[in-house]
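S.K.: Give me the fold of what follows.
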Amino acid sequence: MALGVFDQFGTVAMWGIPLIYLALSLPWLLFSEPRTHWLSARALSLQSWFLNRFVSQLMMPLNKGAHSWSLILASLMVYLMVMNMLGLLPYTFTPTTQLSFTLGLAVPLWLGTIIIGLRNQPTLALGHLLPEGTPTPLIPVLIIIETISLFIRPVALGVRLTANLTAGHVLIKLISTGAFAMMSLLPPVAVLTATLLFLLTLLEVAVAIIQAYVFVLLLSLYLQENV
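M.R.: Predicted coordinates:
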């Protein structure tokens, strides 16, 4: 049973080509290049309003030195959100359930914030490893603890995104399997289970959006400490 549930997270290949490459490129294919006659379209206006509000809220706590990251963070937010939601469709593959993919996004971006801090303000960046007013005997211990917590950040970013999406997919798989199994034996219970599955699917759509936002928000907080 466990193999059938978790087998959905394996990389599927067709004609020897892993479908994860198609899943990674599909979100970008859905966004075509804007044209002149689209300027008054409602969908484009709503998309522009959403991106402007998101970028303004994200960049508000940051100083001007971090505003150059607005395009990267906004693109990452849209990319993760669309990819998470596409993974809820039947017979699709969700790359963000792969820890290698989420860590591949988290580690370079986190490392970029650290490099910016060490280059622009090395004293302040290294000062985060030792809180002000620390007693002298605790200085070596706190430096070790803060260093470990610093290097755990990208792991926490990747694991948080993967774990939340994986848990939701597993629950949907288990409940849908139970609904199909009880359809002929206990139809009323199967209807209640299907209703629960519908509500869980709506919750998973919200999780897909929220987790993409949390991923980008935490990156902006890491950037705020280093600019």
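S.K.: only C-alpha atoms for contact and neighbour calcs from this point on.
M.R.: Will do.
S.K.: three-state assignment of residue 61?
M.R.: Following DSSP: H, G, I helix; E, B strand; the rest coil, we place residue 61 in the coil state.
S.K.: Sequence B follows; please return its structure for comparison with A:
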Amino acid sequence: MTLSLFDQFASPELLGIPLMALALTLPWTLYPTPSSRWLSNRLLTLQNWFIGRFTQQIFLPLNMNGHKWAILLSSLMIFLMTSNMLGLLPYTFTPTTQLSLNMAFAMPLWLATVIIGLRNQPTHALGHLLPEGTPTLLIPILVIIETISLLIRPLALGVRLTANLTAGHLLIQLISMATFVLLPLMPTVALLTATLLLLLTLLEIAVAMIQAYVFVLLLSLYLQENV
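M.R.: Here you go, the predicted structure:
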């Protein structure tokens, strides 16, 4: 039974062919292509408004050099949000529950922010490893601690997204199984668990959106330290 709970996180296959590429490509097909017309339909207007507001919110504290990342981070946020929410549908697969995929997003982007900081302002970037006014005896210890905290950032990004989505999916599956088992035995209790399942599903939708936002927000904060 324990293995069956985690089967939903296994990469799907069809005739021995992994469908991970299809799961990664599908979200992009759901969005309408922006139009060059002056007037567009309501869906395009809402989509453009949402992307514009999100981009403005994320890049408000950044200087002009950091605004070059607007298209990249906005696209990443939309992709993560769509993948997370599509995974809540029946008979679907959530690519972002795979730690390998999340690390593939987190590691290169984090490394890019570090390289930009070391290239453009190396003194300021290295200064983060040693707080001002540190006693001489604590300098080696603090440098080691700050270096570890810097290197663990991409791991924290990937694990946070994976753990939140995995925990939510497991809770939904456990409560749904309990609802089906209790329905013929105790209909009243089954009704309560079904209500709890509905509330948990709504919470998971919010978590899917918030975690995508948090992932990109933390990346923008790392970028802010290095531009």
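S.K.: ok, average deviation of the lengthiest helix in structure 1 from structure 2?
M.R.: Longest helix of structure 1, by residue count under DSSP state H: helix 139-181. In the superposition against structure 2, helix 139-181 of structure 1 averages 0.3 Å from its aligned positions (mean Cα distance after the TM-score superposition for structure 1).
S.K.: neighbours of residue 123 of structure 2, just the number please.
M.R.: Residues lying near residue 123 of structure 2 (other Cα atoms under 10 Å) number 11.
S.K.: Give me the buried stretch members for the next helix or strand after the longest helix of structure 1, please.
M.R.: Heading C-terminal from helix 139-181 of structure 1, the first helix or strand you meet, by DSSP states H and E, is helix 187-224. Buried residues in helix 187-224 of structure 1, counting neighbours by 16 or more other Cα atoms under 10 Å, are found at 190, 193-194, 196-197, 200-201, 204-205, 207-209, 211-213, 215-217, 219-220, 222-224.
S.K.: what does stretch 168-184 of structure 1 give?
M.R.: In stretch 168-184 of structure 1, counting by 16+ other Cα under 10 Å, buried: 168-173, 175-176, 179.
S.K.: Max pairwise distance over those: which two?
M.R.: Across the buried residues of stretch 168-184 of structure 1, the longest distance by Cα to Cα is 16.4 Å; it joins 168 and 179.
S.K.: Can you tell me, leaving aside adjacent residues, what's nearest to residue 114 of structure 1?
M.R.: residue 226 (6.6 Å; Cα to Cα, 6 or more residues apart in numbering).
S.K.: what residue of structure 2 matches up with that neighbour?
M.R.: Aligned counterpart of residue 226 of structure 1 in structure 2: residue 226 (TM-score structural alignment).
S.K.: Just say helix, strand or coil for its match.
M.R.: coil.
S.K.: Let me see the contact set for it.
M.R.: Going by Cα atoms under 8 Å, 6 or more residues apart in numbering, residue 226 of structure 2 touches 113-114, 116-118, 120-121, 124-125.
S.K.: Go again with 7 Å.
M.R.: The contact partners of residue 226 of structure 2, taken as Cα atoms under 7 Å, 6 or more residues apart in numbering, are 113-114, 116-117, 125.
S.K.: same check, this time on residue 208 of structure 1
M.R.: Residue 208 of structure 1 touches 81, 84-85, counting by Cα under 7 Å, 6+ apart.
S.K.: do that again at 8 Å, thanks
M.R.: So residue 208 of structure 1 contacts 81, 84-85, 165 (Cα under 8 Å, 6+ apart).
S.K.: Translate it into the numbering of structure 2.
M.R.: For residue 208 of structure 1, the residue aligned by TM-score structural alignment is residue 208.
S.K.: Look up how far residue 167 of structure 2 lies from its match.
M.R.: 12 Å (Cα to Cα, to the nearest Å).
S.K.: repeat for residue 113 of structure 2
M.R.: 30 Å.
S.K.: next one: residue 34 of structure 2
M.R.: 36 Å.
S.K.: go on, residue 17 of structure 2?
M.R.: In terms of Cα to Cα, residue 17 of structure 2 sits 27 Å off from residue 167 of structure 2.
S.K.: Compare these two (neighbour count), which wins?
M.R.: Each of residue 17 of structure 2 and residue 167 has its neighbours counted (other Cα under 10 Å); residue 167 has more, 13 against 8.
S.K.: Let me see the contact set for residue 73 of structure 1.
M.R.: 216, 220.
S.K.: Tell me which residue of structure 2 lines up with residue 70 of structure 1.
M.R.: That one, residue 70 of structure 1, aligns with residue 70 by TM-score structural alignment.
S.K.: Which of the helices or strands spans its match?
M.R.: helix 70-86.
S.K.: Name the residues that touch the helix or strand following that helix?
M.R.: Downstream of helix 70-86 of structure 2, the next assigned helix or strand under DSSP H and E is helix 99-120. Residues from elsewhere that reach helix 99-120 of structure 2, judged by Cα under 8 Å, 6+ apart: 95-96, 124-126, 153-155, 157-159, 161-162, 219, 222-223, 225-227.
S.K.: From residue 50 of structure 2, how far off is residue 83 of structure 2?
M.R.: Distance from residue 83 of structure 2 to residue 50 of structure 2, by Cα to Cα: 17 Å.
S.K.: okay, the two: which has more neighbours?
M.R.: Using other Cα under 10 Å, the more surrounded residue of residue 83 of structure 2 and residue 50 is residue 83, with 25 against 12.
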